[in-house]
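Engineer: Quick one, fold the following:
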Amino acid sequence: MTQNISYFIEVLGIIVFTISGAFSAMQKRFDAFGVLIIGFVTALGGGTIRDVLIGFTPVTWMRTPDIPILIFVTGIITLFIKNYIKNLKTTFVFFDAVGLGLFTMIGIQKGVVTGLDPGICIILGTITGSFGGVLRDILLNNIPQIFRKEIYATACIVGGVIYFLLIQVIDKDLSRVITISLVCGIRLVAVKYNLSMPKFYA
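Structural biologist: Have a look, this model is predicted:
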């Protein structure tokens, strides 16, 4: 059951972050190849950095050929439904928030399986959830969201802390669902109500 939940989380995370990246590229008027590349980087950037940091090489997507295929198919489908997607004003924010929650949980799980300290697991979850978006924004010539006032990485950290508290008292699978929902919810609420971290000036 646990393995099935983990696999489902990873597949869903890859799909939603691919859509997020592809949608962002289409907003910048990239061609089809560019859209697929941005979708690929968004979906796998954070996980690739995480795997390199923990010495898990070749990285996950190189070990699992199904992952690049899934990203390619998702990207192609996104291209075909672009006219529908672009009419949804909240599409980018929604998919980005869902992907953030899912990938944060994936990163935390990787750290737990590796036997790392909870604090390091939370850092890995934050990297997994955030750094695909960082690479996406850099390639799109945008300031990465994680470095702006927006609540982004903070949502990952809060979710990670709550996860390790929850598994002390309730089932791990339920803890994962709650954590993913919490990270996603924090991100969406922050965007809706324009909540932000304090800014500092030199």
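
Engineer: Every contact and neighbour count from this point should use C-alpha atoms.
Structural biologist: Noted.

Engineer: what distance separates the start and the end of stretch 194-202?
Structural biologist: Taking CA to CA, to the nearest Å, the span from the opening residue of stretch 194-202 to its closing residue is 24 Å.

Engineer: I'd like the structure of this one too, to check against the first:
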Amino acid sequence: MLTVLEIVGLMAFAASGSLAAVRAELDVFGVVVLGLTTALGGGIIRDVLLGVQPPAALVSWPYLVVGAATALAVFAFHPLVARLRKAVLVADAAGLGLFATAGTATALDLGTPGYTACLIGMTTGIGGGALRDLLLRQIPLVLRREIYALAALLGAVIVVAGHTLHWPTGPVTAVAAAVTVLARLLAIWRDWNAPLPRAGSNRWER
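Structural biologist: Got it, this is the predicted structure:
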């Protein structure tokens, strides 16, 4: 089940990156590169921060094949994929919950402190999307709107709390992932965003 959910999340991230590339009118190579970056970027950042060399995503060919195949499918059938926006958002939320909590658990297994594991877990969940936006010369979405990084951080904190209390890792990770997914979906449904500066407060006073 964990592998299936991981593949679903990877496909959702790859589809998200590929759709963004299609909207930016990139060619097929650009669509595949952006799709792979979105799907695998967070995991690669995690492994680099934890000193895992080479990163797992670069030595496990199924991840590369699934990500590239998803990107090519989006390139070929992007009008249909765009109409399935709600399904893609749900799958993306599932991927966020799984990657954030699994990244946190991996960091804890390698002996990192709890606060470090939280940051690494959050980065695992949001890193690919941030890289996608940077490649498109945009301010990363997680820094300007939507409850996305906060949902990932919430799941990471639950994993660390369970680890600190010596609760079983599997059930705790599953609950944390579910909470992350629920928080993300509620944010989409209710259109929740992190607070923004008041109008006019970002202007320099002369």
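
Engineer: Map residue 68 of the second structure onto the first structure.
Structural biologist: With TM-score structural alignment as the criterion, the equivalent of residue 68 of the second structure in the first structure is residue 72.

Engineer: How is that match assigned, secondary-structure-wise?
Structural biologist: helix (DSSP: H, G, I helix; E, B strand; the rest coil).

Engineer: Could you check how many residues crowd around it?
Structural biologist: 18 (other CA atoms under 10 Å).

Engineer: my guess is it contacts residue 37, does it?
Structural biologist: No: contact between residue 72 of the first structure and residue 37 fails when scored by CA atoms under 8 Å: they sit 9.1 Å apart.

Engineer: hang on, the earlier thing: which residues does the match of residue 68 of the second structure contact?
Structural biologist: The neighbours of residue 72 of the first structure, taking CA atoms under 8 Å, 6 or more residues apart in numbering as the test, are 36, 40.

Engineer: same deal with residue 41 of the second structure?
Structural biologist: Taking CA under 8 Å, 6+ apart, we find residue 41 of the second structure in contact with 124, 127, 128, 129, 131.

Engineer: Show me what it lines up with in the first structure.
Structural biologist: With TM-score structural alignment defining the correspondence, residue 41 of the second structure maps onto residue 45 in the first structure.

Engineer: Going by secondary structure, its match is in what exactly?
Structural biologist: Element membership for residue 45 of the first structure, per DSSP states H and E: helix 32-53.

Engineer: Tell me, how many residues neighbour the nearest residue to residue 97 of the second structure once chain neighbours are set aside?
Structural biologist: Here the nearest residue to residue 97 of the second structure in space, its sequence neighbours aside, is residue 177; by CA to CA, 6 or more residues apart in numbering that works out to 4.3 Å. Neighbours of residue 177 of the second structure under the rule other CA under 10 Å: 29.

Engineer: Any figure for the gap between residue 177 of the second structure and residue 34 of the second structure?
Structural biologist: Residue 177 of the second structure is 25 Å from residue 34 of the second structure, by CA to CA.

Engineer: Same question for residue 25 of the second structure.
Structural biologist: 12 Å.

Engineer: longest helix in the first structure, by residue count?
Structural biologist: Across the first structure, the longest stretch assigned as helix under DSSP state H is helix 2-27.

Engineer: What are the buried residues along that one?
Structural biologist: Of the residues in helix 2-27 of the first structure, those scored as buried under the neighbour-count criterion (16 or more other CA atoms under 10 Å) are 6, 9-11, 13-26.

Engineer: next one: stretch 28-38 of the first structure
Structural biologist: Under the neighbour-count criterion of 16+ other CA under 10 Å, stretch 28-38 of the first structure has 30, 35, 36, 37, 38 buried.

Engineer: just checking, the first one is part of a strand?
Structural biologist: Think residue 30 of the first structure. No: Residue 30 of the first structure: not assigned to a strand; according to three-state DSSP it is coil.

Engineer: what residue of the second structure takes the place of it?
Structural biologist: Superposed on the second structure with TM-score structural alignment, residue 30 of the first structure falls opposite residue 26.

Engineer: nearest to residue 148 of the second structure, of the contacts of residue 41 of the second structure?
Structural biologist: When those are ranked by distance to residue 148 of the second structure (CA to CA), residue 129 comes first, at 10.4 Å.

Engineer: quick one: the counterpart of residue 140 of the first structure in the second structure and residue 70 of the second structure, what's the gap?
Structural biologist: Structural correspondence for residue 140 of the first structure with respect to the second structure (TM-score structural alignment): residue 136. For residue 136 of the second structure, the distance to residue 70 of the second structure (CA to CA) stands at 19 Å.

Engineer: Could you do residue 178 of the second structure as well?
Structural biologist: For residue 178 of the second structure, the distance to residue 70 of the second structure (CA to CA) stands at 25 Å.
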